[in-house]
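**Student:** Attaching a predicted model along with its sequence, questions to come.
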Amino acid sequence: MNIAFYGSSLLSSYWNGAATYYRGLLRALAARGYEITFFEPDVYDRQQNRDIDPPDWCEVVVYDGTLAGLAMVAVRAAHFDVVIKASGVGFEDDALMERVFAAARPSALKIYWDVDAPATLAQLRSGPDHPLRRALRTLDLVLTYGGGEPVVKAYRALGASACVPIYNALDATTHHRVAEDPFFAAELAFLGNRLPDRERRVEEFFLRPAGLLPQAAFLIGGAGWSEKPMPDNVRNIGHVSTRDHNAFNSTPKAVLNISRDSMAETGFSPATRVFEAAGAGACIITDAWEGLDLFLRENCEVLVARDGKDVADVLSGLSDERAREIGEAARERVLREHTYELRAAEVDKLLRAQLQRRSIEAAE
C-alpha cells in the first residue's frame, strides 16, 4: 500500500515541532511495508536548516512554496492508495487540501491528519464556511496528534465520519540516553519555540521559577527567544537541532514540559518532547493537564507543577538520585507502552479496516 503524505517537513524541525512525530510514525509504517512519499514546501528557511538527509525508508519531495509548485505536487495524489493532508503545512494549506483531495482517485482513502486539533477546531467553530469544515463529510478519516475524547466528539459533531487520536510516542532508535554534555548542563532545561499561545505559560512555568531560584542554572532552547527579557541565571542557546536532543535531555537534572494554551485546555495532548525526554531517561517536570495519567504516573514517572512556584518547589526538593529514579521509570514506561511501533500498528489497523469497509460497500 502506498501513501502520499502532505506535511510541513520531514527533513527539518526548524519552526516545525511535528518533525519528529512524522519521522517516528512514518518510519514505523514503512517497516510494516508501506511505501511513503512525503511532500513538503520550501518555506520558512526549513531546507536551509535540515536536521536529517532524505531517509531510505521514505521518498521526500520538496516543492517550491508557490502556487505553481503546489499544483505540481497536488496532482500526484492520483497515484496513491492513501492520501493524507496534515494541518499546518505552512503554505496555502486550504488550497493544498482542496487540490490534493480533488486529485485523489475515488478508491483512495482520504485522511486529514491534524497535528494541532484544538487550534484547528477553534477555527472551524468560528468559520462555518471553512474549507476543511466543508470537506469533512467527504473524508474517510480524521487522525489527530492528540486531544482524547473531547477532540473526537468535536470532530464528529462537525461532520467527520471517524476521528481517532494517534498520540506522540518514542522512536527509541532516534531518542535514547547518551553521555552528558557540559554545554547543556543546568538544573532545569526547557526546549520549545517561541509561539503566541505558549509564551505566557513559559513566563509562568519557566521564567518565574528562574527568578525564584537565582542560584540555579536554567537553560532554554528553541527559536525566537533572543529578544525575550530573561533572568540572569537563564542561558538561551537558540534553536537546538534534533541531533542534539538526546544530549539536551540526558544532561540537566530535570527537563520541563510546557503545553501550549490550547493543548493544556483540551488535555490528552502529550508533546513529542515528553516521550523524547523520557526515552533519554530525563526527569520530566510538566505543567498539569487532563489525561497525563494515560501516559506517565505522577510522582513516579513524572513530576507535575500547577504553577511557577510549584516548579520552583519541586526543583528545590529534587535530589540527583530522585531525578534519576523518576527518569528511569519514565523510560521503562514509554519503551513498554508508548513507542511508534505501537502507534503504527494502530494506524495500520485503521487503514485496513477502512479499506475493508470500502470493499464491503462496493460489493453491496
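**Tutor:** Looks like it came in fine. Numbers count the residues shown, from 1 in each chain.
**Student:** Please count neighbours and contacts with C-alpha atoms only from this point.
**Tutor:** Noted.
**Student:** Following element in sequence after the longest strand seen in the chain, please.
**Tutor:** In the chain, with assignment by DSSP state E, the single longest strand is strand 35-42. Heading C-terminal from strand 35-42, the first helix or strand you meet, by DSSP states H and E, is strand 59-64.
**Student:** what about A216, distance to A254?
**Tutor:** 12 Å (Cα to Cα, to the nearest Å).
**Student:** Can you name the residues that contact E290?
**Tutor:** With contact taken as Cα atoms under 8 Å, 6 or more residues apart in numbering, E290 is in contact with 264, 266-268.
**Student:** if we go to 6 Å?
**Tutor:** When contacts are counted by Cα atoms under 6 Å, 6 or more residues apart in numbering, E290 touches 267-268.
**Student:** Likewise for D310?
**Tutor:** Taking Cα under 6 Å, 6+ apart as the definition, D310 has no contacts.
**Student:** Can you list the buried residues in the longest helix anywhere in the chain?
**Tutor:** Determined from DSSP state H, the single longest helix within the chain is helix 340-363. With burial defined by 16 or more other Cα atoms under 10 Å, the residues of helix 340-363 counted as buried are 340-344, 347-348, 351, 355.
**Student:** and which of these is nearest S250?
**Tutor:** Minimum distance to S250 across those is 20.6 Å, recorded for Y340 (Cα to Cα).
**Student:** contacting residues for the closest one?
**Tutor:** Y340 makes contact with 24-25, 169-171 under the criterion Cα under 6 Å, 6+ apart.
**Student:** if we go to 10 Å?
**Tutor:** Contact analysis of Y340 by Cα atoms under 10 Å, 6 or more residues apart in numbering lists 21-29, 166-172, 346.
**Student:** Among the residues you listed, which are located in helices?
**Tutor:** Using DSSP H, the contacts of Y340 in helices are 21-29, 346.
**Student:** and those as CSV, adding distance to E227?
**Tutor:** Output for the ones in helices among the contacts of Y340, formatted as CSV (distance: Cα to Cα, whole Å):
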residue, distance to E227
Y21, 29
Y22, 30
R23, 31
G24, 33
L25, 35
L26, 36
R27, 37
A28, 39
L29, 40
E346, 42
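**Student:** what about versus this one:
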Amino acid sequence: MSGEIVIFGLSLSSSWGNGHATTFRALLRGLHAEGRRVLFLERRQPWYQENQDLADPDFCELRFYDEIPEALARYRDRLEDAEAVIVGSYVPEGQRLIDALDRLPLRQLCFYDIDTPVTMDLLDKGDETHLARRQMPRFDAYFSFSGGKVLDRLREVYGTPNPQPLYCAVDEGAYQPMEVPSRWDLGYLGTYSPDRQPGLEALLIEPARRLPQMRFVVAGSMFPGDIEWPENVERIEHLPPAQHAEFYNAQRFTLNITRAAMRRLGWSPSVRLFEAAACGTPIISDRWQGLDELLPEDRAVLIADGPDQVVEALTALPETRRQALAAEARRIVLSGHTGRARARELATQLALGAQSAPAAISAG
C-alpha cells in the first residue's frame, strides 16, 4: 500500500494573489481520486489567513504551522514515514526548511517548482531566500511546471540530478462548459505582474480602445491604481476559484499572458490555458516556445503578437472557427492535463524514486 505524501506549500487555503493554490487543489484532488493520502502543511501568514477561500478541504488533510521547528517536531513521525516529502516553491523560509528536512531520515525529499523560470532568475541574481543553489542536487526529484529545455538547464546548470515535468492541470469536475449569458468579448484572469503588464496593454487594453463597442474584463488583484482602463474594460479585484468556470464561460475569448522569464525559456503553460480550455472558451495567447506543442496554433489556440491579431479575432473570425478552436483545445486538455492525470504522473515518478533511492536520506 502506498504511503502518505507530505507537502509543504505556499498556500492551499487561499488563492488571493497566488496561483499556487489553484495548482495544488487540482493536483491534490487528483491524488485523492487515485486513493492517495496527502498532508498539506501551510505556514500561517496574515494575508492568506485573512483571505481564505478553502479552509477545510475534503480531499486532503490541511494543517497550519507558525515556525519550522514546530512543524518538524509535531509531524516528525509522519514526515519520516511518508513515501515522499515535497517542498513547493516560494514557501516562507524555504532554504531553512529544506536544510532542516534534509537532516531527517526521509524516504524521498522532492521539490515542486511552480515558478521554475522565475526561480532560475532569482538564483542567477543571488536571491536564495526560498531555495539555495547548493540544495538543488540534494533532491530525489525536482518537479517543474516548466518542461522542454528548462529541464536540461536544471540538470546541466544547476546540478539537479532528476528534473521531471509536472505541469499545471485543471480539475475537470469544476471546469466545464456552462449555459451562462455572454458578458464579455475578451477577458483576462491573473494577478498583476509588472512583466505581464506590457502584454496586457498590447493584447487587451489597446484592442479595447480600438473596439469601444465591445466588452472586456480584467479580473485579478494588486493592479496599481494609476492604470488608465478604457471605459469598456470591467475590473474585478478578486475572483475566487469557485467562480472561475462561470467567468470563462461568460467570455467569447479569454486571454493568456505569460511572465517574461517563462516566455523567454518556454514550455511554461499557465493554469489559465487548461481552465479555459476545459470550459470550452477559445484562447488567445502571447507567443512562447512550446505552446504549439501543447495547443497547436490556429487549431486549438490563436497566438497574437500584437493588438492587430486580437482585433481581427474579435471582429472577423467566423463563429464556426471559434467553436472549433474551443473544441480542439478542450479535447487535448481533457485527454492529458487534468488533475487526475497529473496525479498519476507524480505517483509514477515517486514510485520509481522509491525503487532507486536508498532506505533513508541523511545529510552529508
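**Tutor:** Yep, that arrived. Just so you know, these numbers come straight off a predicted model, no measurement behind them.
**Student:** circling back to that earlier point, between A216 and A254 of the first structure, who's got more neighbours?
**Tutor:** A direct count of neighbours by other Cα atoms under 10 Å for A216 of the first structure and A254 places A254 higher, at 28 against 17.
**Student:** thinking the more buried one is in contact with A217, fair?
**Tutor:** No - using Cα atoms under 10 Å, A254 of the first structure makes no contact with A217, being 11.1 Å away.
**Student:** and for the two, which residues touch both?
**Tutor:** 186-189.
**Student:** name the element the nearest residue to K309 of the first structure once chain neighbours are set aside belongs to?
**Tutor:** In space, and not counting its chain neighbours, K309 of the first structure is closest to P209: 6.1 Å by Cα to Cα, 6 or more residues apart in numbering. If you go by DSSP H and E, P209 of the first structure is part of helix 208-212.
**Student:** Using neighbour counts, pick out the buried residues of that helix.
**Tutor:** Using 16+ other Cα under 10 Å as the test for burial, helix 208-212 of the first structure gives 208-211.
**Student:** Can you name the residues that contact the counterpart of L29 of the first structure in the second structure?
**Tutor:** When the second structure is aligned by TM-score structural alignment, L29 of the first structure is paired with L31. Neighbour list for L31 of the second structure: 5, 25, 37-38, 59-60, 339-344, 346-347 [criterion: Cα under 10 Å, 6+ apart].
**Student:** Filter the contacts of Y340 of the first structure down to the buried ones.
**Tutor:** The buried subset of the contacts of Y340 of the first structure - by 16+ other Cα under 10 Å - is 21-29, 166-172.
**Student:** biggest separation within the residues you listed, which pair?
**Tutor:** Top of the distance list for those (Cα to Cα): I166 and A172, 17.6 Å.
**Student:** so I84 of the first structure sits right up against L26, yeah?
**Tutor:** No - taking contacts as Cα under 10 Å, I84 of the first structure lies outside contact range of L26: 11.9 Å.
**Student:** so what sits against both of these two?
**Tutor:** 3, 5, 38.
**Student:** A174 of the second structure - how many residues pack around it?
**Tutor:** 17.
**Student:** for the stretch 251-364 of the first structure, what spans make up the helices?
**Tutor:** 261-266, 272-279, 308-316, 320-337, 340-363 (DSSP state H, counting those that start in this stretch).
**Student:** mind putting those in a markdown table, distance to G291 of the first structure included?
**Tutor:** Formatted as a markdown table, the helices of the stretch 251-364 of the first structure follow (distance: least, Cα to Cα, whole Å):
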| stretch | distance to G291 of the first structure |
| --- | --- |
| helix 261-266 | 9 |
| helix 272-279 | 14 |
| helix 308-316 | 19 |
| helix 320-337 | 15 |
| helix 340-363 | 18 |
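**Student:** Of the ones you listed, which is nearest G69 of the first structure?
**Tutor:** Nearest of the helices of the stretch 251-364 of the first structure to G69 of the first structure, taken as Cα to Cα: helix 340-363 at 28.9 Å.
**Student:** Tell me the secondary structure at the aligned residue in the second structure for A4 of the first structure.
**Tutor:** Mapped onto the second structure by TM-score structural alignment, A4 of the first structure lines up with V6. Here V6 of the second structure is strand, with the state taken from DSSP: H, G, I helix; E, B strand; the rest coil.
**Student:** what separates V6 of the second structure from L79 of the second structure, distance-wise?
**Tutor:** In terms of Cα to Cα, V6 of the second structure sits 7 Å off from L79 of the second structure.
**Student:** Identify the contacts common to the two.
**Tutor:** Here V6 of the second structure and L79 have 39, 85, 109 as joint contacts, going by Cα under 10 Å, 6+ apart.
**Student:** which SS class is the second one?
**Tutor:** Think V85 of the second structure. Classification of V85 of the second structure using three-state DSSP returns strand.
**Student:** residues contacting it?
**Tutor:** With Cα under 10 Å, 6+ apart, V85 of the second structure has these contacts: 4-8, 38-40, 78-79, 101, 106-111.
**Student:** Restricted to buried residues, select those in PyMOL.
**Tutor:** To isolate the buried members of those in PyMOL, using 16+ other Cα under 10 Å:
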select buried, resi 4+5+6+7+8+38+39+40+78+79+101+106+107+108+109+110+111
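**Student:** What distance do you get for the closest residue to L292 of the first structure other than its chain neighbours to E199 of the first structure?
**Tutor:** Using Cα to Cα, 6+ apart and skipping residues adjacent in sequence, the residue nearest L292 of the first structure is F268, 6.5 Å away. F268 of the first structure sits 20 Å away from E199 of the first structure when distances are taken as Cα to Cα.
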